[in-house]
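# No letters, just coordinates:
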């Protein structure tokens, strides 16, 4: 449950017309396969609007009003580009902000809940736990531990899985990561890193790993942080180096090569606190 405020209607910025495909003033367009809209531009502008109104009680209808688009088409387009729905994306950004408030600002769970736009601490705690992997209080304590140790190798397997996928992490030589960067490789049920991975590894300075394939977690994601990474880089990275396999795995790939690059500001955050789960996973 999020804070309810008086609903406002947000008009589309006229400068978006060329970018999004000349939306007419007569009302929201239903959208369709042949409407010529730049889908990524539409999703980026939607994400920007959601981040600008992070703590407000924004609905899909508010977002659709702002972009002069139908809620259904907007949701489909946003989900296809970003990997999750607009409302789940908004919640993810709130949880990412809450992580820092809990650890750096040392806010209580209740205060962090209200600061990022929730009114129900129960809802906030339940969803934070599901998406981050730890309850808010546990996350704060785990962050203290992570800041004091050097992370070692982690392997997360599922018993009985015989199919393997070899993953090669191909880093650009232009990226300065230090001698032993942290390389997280994991498989998830959805295209975005929310909740703990089903299978995964943490290695340092190793560019190739082998993962068991689970059909319930076909999405392969990689995050790389420099060898000098601090607590923020590990637990609420603002500009992580990431890569996602463009389509779900089938288990027949053999070897998959991914080249991580800097996440765009509008990308879904790396929500699961992988380093804080160590050594639990």
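Looks like it came in fine. Only a predicted model underlies this, so the values are computations on that prediction, with no experimental measurement involved.
# okay, CA-based contacts and neighbour counts for the rest of this
Will do.
# the helices in the chain, which residues?
16-20, 39-52, 60-67, 71-82, 86-103, 109-115, 121-132, 136-146, 231-235, 274-277 (DSSP state H).
# Which one of the ones you listed lies nearest to residue 225?
For residue 225, the closest of these is helix 231-235, at 6.9 Å, according to Cα to Cα.
# could you say what helices and strands the closest one packs with?
Packing contacts for helix 231-235, counted by 3 or more Cα pairs under 8 Å, 6 or more residues apart in numbering; DSSP states H and E, involve helix 136-146, helix 274-277.
# Just name the most buried of those.
Of all those, helix 274-277 carries the top mean neighbour count, a mean of 23, counting by mean count of other Cα atoms under 10 Å.
# quick one: residue 134 and residue 108, what's the gap?
15 Å (Cα to Cα, to the nearest Å).
# okay, pairing it with this:
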């Protein structure tokens, strides 16, 4: 096989990527993502990296940090709350990855947007109602129907 995965595998890789997009705050592992694609985890890892230009772990980390940026920009939650909401259990790991991908610490990012004075969504609303991009109406989540 060349470095390119077979074309018929692409929809299966998208299914795994969509799972990571929908459930980014959960503890997803390589085996679970590979199972969503219907292939072995090592084959999945090679094919995912060939198609998307990054490993599944790097993709998931970027998705989590993007969501954390949204939360810190639009709500009044703390950095620690954002860390937990996007699936990190360690504030240190979250801060390192955030700084690596965004170019500033989450605290500096929060301060930057707090200083702009734009109205922000109360954190209690976010915590009470959950994250809307993770919610699917009953009966519409194909992963739940399996």
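Ah, there it is. Computed from a prediction, not measured in an experiment: that's the story for all the values here.
# and the helices and strands packed on helix 231-235 of the first structure as CSV, adding distance to residue 42 of the first structure?
CSV is the format used below for these (distance: least, Cα to Cα, whole Å):
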stretch, distance to residue 42 of the first structure
helix 136-146, 33
helix 274-277, 31
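# Looking at those helices, which is nearest to residue 202 of the first structure?
Among those, the nearest to residue 202 of the first structure by Cα to Cα is helix 274-277 (9.0 Å).
# Which residue range of the second structure does the closest one align onto?
Aligned using TM-score structural alignment, helix 274-277 of the first structure spans no residues in the second structure.
# I'd like the distance between the aligned residue in the first structure for residue 53 of the second structure and residue 77 of the first structure.
In the first structure, residue 53 of the second structure lines up with residue 83, judged by TM-score structural alignment. Per Cα to Cα, residue 83 of the first structure is found 10 Å from residue 77 of the first structure.
# Counting neighbours around each, name which of these two comes out higher.
Ranked by neighbour count (other Cα atoms under 10 Å), residue 83 of the first structure and residue 77 place residue 77 first, with 23 against 17.
# and the more buried one, what does it touch?
Applying Cα atoms under 8 Å, 6 or more residues apart in numbering to residue 77 of the first structure gives the contacts 39, 42, 43.
# Neighbour count and distance to residue 165 of the first structure added to those, as a markdown table?
A markdown table is the format used below for the contacts of residue 77 of the first structure (neighbours: other Cα atoms under 10 Å; distance: Cα to Cα, whole Å):
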| residue | neighbour count | distance to residue 165 of the first structure |
| --- | --- | --- |
| 39 | 17 | 31 |
| 42 | 21 | 34 |
| 43 | 24 | 31 |
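# and whichever residue in the second structure pairs up with residue 133 of the first structure, how many neighbours?
Here residue 133 of the first structure is matched to residue 103 in the second structure, going by TM-score structural alignment. Look at residue 103 of the second structure: counted by other Cα under 10 Å, it has 11 neighbours.
# any idea how far residue 65 of the second structure is from residue 103 of the second structure?
Using Cα to Cα, residue 103 of the second structure is found at 12 Å from residue 65 of the second structure.
# got it, and residue 18 of the second structure?
Remark: distance between residue 18 of the second structure and residue 65 of the second structure (Cα to Cα) = 16 Å.
# Who has more neighbours out of these two?
Set residue 18 of the second structure next to residue 65 and count neighbours by other Cα under 10 Å: residue 65 wins out with 25 against 14.
# Trace that one over to the first structure, please.
Counting by TM-score structural alignment, the partner of residue 65 of the second structure is residue 95.
# Not counting sequence-adjacent ones, nearest residue to its match?
If you skip the residues right next to it in sequence, residue 95 of the first structure has residue 128 as its closest partner in space, 6.3 Å away by Cα to Cα, 6 or more residues apart in numbering.
# ok, the one you found - contacts?
95, 134, 135, 136.
# Out of these, the closest to residue 156 of the first structure would be?
Closest to residue 156 of the first structure, out of all of the contacts of residue 128 of the first structure and judged by Cα to Cα, is residue 134, at 16.6 Å.
# Just give me the neighbour total for the aligned residue in the first structure for residue 38 of the second structure.
Correspondence of residue 38 of the second structure to the first structure, assessed by TM-score structural alignment: residue 68. Other residues within reach of residue 68 of the first structure, judged by other Cα under 10 Å, total 24.
# now residue 68 of the first structure: how far from residue 110 of the first structure?
36 Å.
# Check residue 77 of the first structure too.
Distance from residue 77 of the first structure to residue 110 of the first structure, by Cα to Cα: 34 Å.
# what's the answer for residue 62 of the first structure, then?
27 Å.
# more neighbours, the two?
For residue 62 of the first structure versus residue 110, neighbours defined as other Cα under 10 Å are more numerous around residue 62 (19 against 16).
# who touches residue 142 of the first structure in this structure?
Contacts here follow Cα under 8 Å, 6+ apart; on that basis residue 142 of the first structure touches 276, 277.
# go on, residue 108 of the first structure?
Contacts of residue 108 of the first structure by Cα under 8 Å, 6+ apart are residue 102.
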